[in-house]
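K.L.:
Next input, structure requested:
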Amino acid sequence: MSLPSYAHGASPVPLLGETIGTNLRRTVEQFGERDALVVRHQNFRATYCELWELVERAARGLISRGVKTGDRMGIWAPNRFEWVVLQYATARIGAILVNINPAYKAIELEYALNKSGVALLCLARGFRQTDYLAILSEVRDRCPALRAALVIDNDWNALLADADSVSEEQFAGVEGKLQFDDPVNIQYTSGTTGFPKGATLSHHNILNNAFFTAEGLGYTERDRVCVPVPFYHCFGMVLGNLACTTHGACIVVPAESFDPLAVLETVQQERCTSLYGVPTMFIAELNHPRFGEFDLSSLRTGITAGAPCPIEVMKQIQTRMHMREITNVCGMTETSPASTQTGRDDPLEKRVATVGRPFPHAEIKIIDPVTGAIVPRGVPGEQCTRGYMVMLGYWEDPDATARAIDSTGWMHTGDLAIMDDEGYVSIVGRLKDVIIRGGENVYPREVEEFLHTIPGVAEAQVIGVPCPKYGEEVMAWVRLRVGETLTGDDLFAACHGRIATYKIPRHWKFVDTFPMTVTGKVQKFRMRELATAELRGASA
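P.N.:
As a prediction, this is how the structure comes out:
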């Protein structure tokens, strides 16, 4: 009889029972003179002692401006050193940092501010072509909880100066009352599946998730971690910033937003040992026309996360980018975010074809999405996660929380996964992404993996679209390599006889880009909307 699809990440290393501020203090005591933060596009460098001093002054400045424990403070900015300072400053006074997507427009900003009750908004003047000040002016009268706004570009020095009006004793009194189960962060889900909800995370949630991520990567104070992913998302602020500071490693920020050339330049100049990204970022770096000019030999490890990484891409990361110890991490905002990770010394097959085994102190089970019963190993089902990393809930949304976390504490992820006999998990798709074509289940990930093996294909995404005959039909969106001229007929011929006929895409769409969130996740729900409208228009 096959084992059930359940595994527990047993660990001899205990969970950290402390706040983020307490953890940072210990790192500063150990590694105070080592680099803590390098932000290349701002020419900013700080040791741990210097970062600690900045964090304390910002924290006292926030207190002077009326920010209290439990208040929500929004941050709306691309990656910059002030973002990192405010992340730790809010944690040290017990304010709840509300991460606001840099790509938000007026309606989305208004929703996030009102839903979470932001009292103080710290914002950049703008990002790319978006004028944040104009957008804020448009919505501010409709945000009754918003007491004040602080424009980082204009008011940063004034905030630090305000620290003088708050004594060290007053600050220590505030910090000393904090508990590690207190909420410290609200993150709005990235929108790959629709309307965002505010996942509420505690010190205990994200500090431990960061710590065990760093343990899995083998971080020490000698590591320098290139973080090109946005801070507003768990990947950047937890697996990036917090993971570094739990182990005394250096956070290295290449640009305010993702730029493949800036990443390559930064890795070489700062001798980074670790690099993060979603698969589309690694693809952009590998395909950059100047890739061969850069010495990336300092790299040894890193993380690919946010979306399944095609096997061929993973192999190139390991070889061409020297990241022999690259790890896959999988999870979601609601699980702080990581729940599985591959090991740095796992066999190549496991590191390219799975997202690893359960995190230390985490439980994973795979269930039948209809009956809720645990399925045997090797059988696909919905992945559920339980443990310290599961969020406190969706902010002021008990109904959505109850739909996501069941009565026994399991977070239902919506991921379709398979667990093998050794406890490794492979993601085969999303529950909402499974294509049911004439009664046959087609898993987009499987088709995408095959399409990535076809010469000339740079990237492929597979979705289901309505079909009167079969209910759904398979469609592939394909981005070709520069100079390639493949057609749908060419790709069909490459598939024929190599994968089952019902899995071969019936529709092909050639694109230069895909609809994406700011974190680089492909929005398949948006692809389905666009494709369905186009197909209906073509048949009209």
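
K.L.:
Going by C-alpha atoms from here, please, whenever you check contacts or count neighbours.
P.N.:
Noted.

K.L.:
So which residues of the stretch 301-450 of the chain form helices?
P.N.:
311-320, 348-353, 398-404, 444-451 (DSSP state H, counting those that start in this stretch).

K.L.:
Name the next helix or strand downstream of the last one, please.
P.N.:
Just to be clear, that refers to helix 444-451. Counting by DSSP states H and E, the element after helix 444-451 in chain order, helix or strand, is strand 457-467.

K.L.:
okay, the angle between that next one and helix 311-320?
P.N.:
Counting by axes from the mean of the first three to the mean of the last three Cα atoms, to 10 degrees, strand 457-467 lies at 160 degrees to helix 311-320.

K.L.:
Determine the next helix or strand in the C-terminal direction from strand 457-467.
P.N.:
Next element after strand 457-467 (DSSP H and E): strand 471-480.

K.L.:
Can you list the helices and strands that that next one packs against?
P.N.:
strand 435-437, strand 457-467, strand 507-510 (3 or more Cα pairs under 8 Å, 6 or more residues apart in numbering; DSSP states H and E).

K.L.:
please give me the structure for this one as well, since I'd like to look at both together:
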Amino acid sequence: MTQHQVEQSYARGQTDKPLIEQTIGDYFDTIVARHPDAEALVSLHQQRRYTYRELQAEVNRLASALLGAGLATGDRVAIWSHNNVEWVLMQLATARLGLILVNINPAYRVAELEYALNKVGCKALVSMARFKTSDYLSMIRELAPELAGAAPGDLHCARLPDLRTVVWIDEPGAGAEEAGMLRFSALLAHGQADDARVRAVAAGVQPCQAINIQFTSGTTGFPKGATLTHRNILNNGFFVGEAMKLTDRDRLCIPVPLYHCFGMVLGNLASLTHGACIVYPSSGFEPLAVLQAVQDERCTVLHGVPTMFIAELDHPRFAEFDLSTLRTGIMAGSPCPVEVMKRVVGDMHMSEVTIAYGMTETSPVSCQSGTDTPLAMRVSTVGMVRDHLEVQIVDPDTGAVTARNQPGELCTRGYSVMQGYWGDEAQTREAIDADGWMHTGDLATMNEEGYVNIVGRIKDMVIRGGENIYPREIEEFLYRHPAVQDVQVVGVPDTKYGEELCAWIVVKPGQSLTEEGVRKFCEGQIAYHKVPRYIRFVEEFPMTITGKIQKFKIRDLMKQELGVQEAKTA
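P.N.:
Below is the predicted model of the structure:
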């Protein structure tokens, strides 16, 4: 690095350990060969355990079954589920065959599911049946009533023209058959663990092939499919695990969702690339289940967003559990309050907990603190650039790299940058410039030591409980209401979730609308965390002389009305 670069907000990660130039399937096989009888996966809520050898056999069996179902390399296969054994089997089996796994957020509802499946042309959908008040199979039938008369694997649906197969994740003792759908257990039973076809197909899969699509809302407000390769996520999982000093003696408790990179990359792949054991405490996050799992399974690593750690620390039974085996983990998703970090280190024994920053489009981690990073730096920064990556901070207007400690847009370059947005070349070019830099949209600074601090965001993204929400997506949905003339959505600071959504609505002349009516309109159509908490009916929006809506004024007025202050951003 030149002296000029040292003075600028630019940093390059270490390169002493080489990048992995294998597919996920091939690398997994090397780990199995090293640790065949070590425990690889524990799903406590399903009461299931697998050694590495047993997990490999099930992965190969599922891969064989997927080939038997007519799926071929490059086909898109969606999974709509919370955390379970089936999820990780799908992750590894699709990777082995070069199928592209499409992550569907379990909070999605009918309109969002339809958009996602059609956007990338999913040929198959694997779904959990139900969870709490969510009936996933009913929502699928709402979209595809043709299932009632279809043979499994032969669906022809007007609203989902590419979809041919729907598989539902059944549990022991599950009830009656679902017309037109195939049980996951039945699908798995059709496979052979030693199927020569699987080996033949896997031999032709290359590390730079697409392996995963994750939906992330862009500045246009419409979900975009960030397309990631084996090389992207396998290496990110490995090097994030290296930052936590993972070994085959570690046991990683994963309460974060697998449909995010946090769960499937920083959790599953970080573990599997180091011969560690994955522990799922429950299907969805339950603080008591996490505490029980850490104690009973002697977990050494725990992941979570700050609100998860707060829920665990504040649980009335917290003091009953022995968490002394914990050592490290990742806290990410939103800024970490100083007092929370102190309690995690002290009360949960996580002296080596790390902070990570990234985005889906960068697989996800670009910056991470180390196990020995001073506490003050862990709560005031997002660490330093990771191995084999570059980060720089540029002036959003000129593109010039800023001086140290001067804010600008954080950009990332290296192996982790996505292949692109599926079917959106223009938006891909907008996000990734001609020199390969991914423009994050986040405002950041870099100090003299290379620590990066996120200080804001260029666009008006709202972060609620670790979920990134773009107001435009919600605005576009609310515009569909026949009584809505115009709508603007902003985020309002909230001490519990980071931010809450607020919608200002102009009602069409002669029409009437209530807050309850707006919420009813959203119910079952968009994810619950996207439904505005605050709804106000107004005559007009604050605007500039040229007619541009001033969202910051809406936000400021709501802050005054609610008596809230801006949360400090780490």
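
K.L.:
what TM-score comes out when they're superposed?
P.N.:
Superposed pair, TM-score by TM-score structural alignment, normalised by the length of the first structure: 0.81. Supporting alignment: 468 aligned residues with a Cα RMSD of 3.1 Å.

K.L.:
ok, back up a step: now render the helices of the stretch 301-450 of the first structure as JSON lines, adding mean neighbour count.
P.N.:
Formatted as JSON lines, the helices of the stretch 301-450 of the first structure follow (neighbours: other Cα atoms under 10 Å):
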{"stretch": "helix 311-320", "mean neighbour count": "17"}
{"stretch": "helix 348-353", "mean neighbour count": "18"}
{"stretch": "helix 398-404", "mean neighbour count": "14"}
{"stretch": "helix 444-451", "mean neighbour count": "20"}
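
K.L.:
is it possible to export the ones you listed to JSON lines including distance to residue 22 of the first structure?
P.N.:
Below are the helices of the stretch 301-450 of the first structure laid out as JSON lines (distance: least, Cα to Cα, whole Å):
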{"stretch": "helix 311-320", "distance to residue 22 of the first structure": "36"}
{"stretch": "helix 348-353", "distance to residue 22 of the first structure": "34"}
{"stretch": "helix 398-404", "distance to residue 22 of the first structure": "30"}
{"stretch": "helix 444-451", "distance to residue 22 of the first structure": "42"}
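
K.L.:
Go through the ones you listed and name the closest to residue 16 of the first structure.
P.N.:
Residue 16 of the first structure sits nearest to helix 398-404 of all those, at 25.5 Å, using Cα to Cα.

K.L.:
Can you pull up the most central residue in the second structure?
P.N.:
residue 260 (1.7 Å; Cα atoms, centre = their mean).

K.L.:
any idea what it aligns with in the first structure?
P.N.:
Residue 260 of the second structure maps onto residue 233 in the first structure, with residues paired by TM-score structural alignment.

K.L.:
Show me the one of the helices of the stretch 301-450 of the first structure that comes nearest residue 91 of the first structure.
P.N.:
helix 398-404 (23.7 Å).

K.L.:
average offset between the closest one and the second structure?
P.N.:
With mean Cα distance after the TM-score superposition for the first structure, helix 398-404 of the first structure departs from the second structure by a mean of 1.1 Å once superposed.

K.L.:
Return the distance of the residue mapped onto residue 264 of the first structure from the second structure relative to residue 229 of the second structure.
P.N.:
Counting by TM-score structural alignment, residue 264 of the first structure corresponds to residue 291 in the second structure. Relative to residue 229 of the second structure, residue 291 of the second structure is positioned 34 Å away (Cα to Cα, to the nearest Å).

K.L.:
and what of residue 472 of the second structure?
P.N.:
Residue 472 of the second structure is 28 Å from residue 229 of the second structure, by Cα to Cα.

K.L.:
what about these two, which has more around it?
P.N.:
residue 229 (26 against 21; other Cα atoms under 10 Å).

K.L.:
just to revisit the earlier point, nearest to residue 5 of the first structure, of the helices of the stretch 301-450 of the first structure?
P.N.:
Going by Cα to Cα, the one of the helices of the stretch 301-450 of the first structure nearest residue 5 of the first structure is helix 348-353, 17.1 Å.

K.L.:
Where in the second structure does the closest one align, residue-wise?
P.N.:
By TM-score structural alignment, helix 348-353 of the first structure lines up with residues 375-380 in the second structure.

K.L.:
which residues sit against the matching stretch?
P.N.:
335, 336, 337, 338, 341, 354, 355, 369, 383, 451, 453, 570 (Cα atoms under 8 Å, 6 or more residues apart in numbering).

K.L.:
Adding distance to residue 111 of the second structure, write these out as a markdown table.
P.N.:
Below are these laid out as a markdown table (distance: Cα to Cα, whole Å):
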| residue | distance to residue 111 of the second structure |
| --- | --- |
| 335 | 31 |
| 336 | 33 |
| 337 | 36 |
| 338 | 39 |
| 341 | 38 |
| 354 | 37 |
| 355 | 35 |
| 369 | 39 |
| 383 | 38 |
| 451 | 41 |
| 453 | 37 |
| 570 | 35 |
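
K.L.:
Select only the buried ones of these in PyMOL?
P.N.:
Listed next is the PyMOL selection for buried residues among the contacts of stretch 375-380 of the second structure, using 16 or more other Cα atoms under 10 Å:
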select buried, resi 335+336+337+341+354+355+369+383+451+453+570
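
K.L.:
mean deviation of the helix ranked longest in the second structure from the first structure?
P.N.:
With secondary structure taken from DSSP state H, the second structure has its longest helix at helix 52-68. For helix 52-68 of the second structure, the mean deviation from the first structure after alignment is 0.3 Å (mean Cα distance after the TM-score superposition for the first structure).

K.L.:
All set, thanks.
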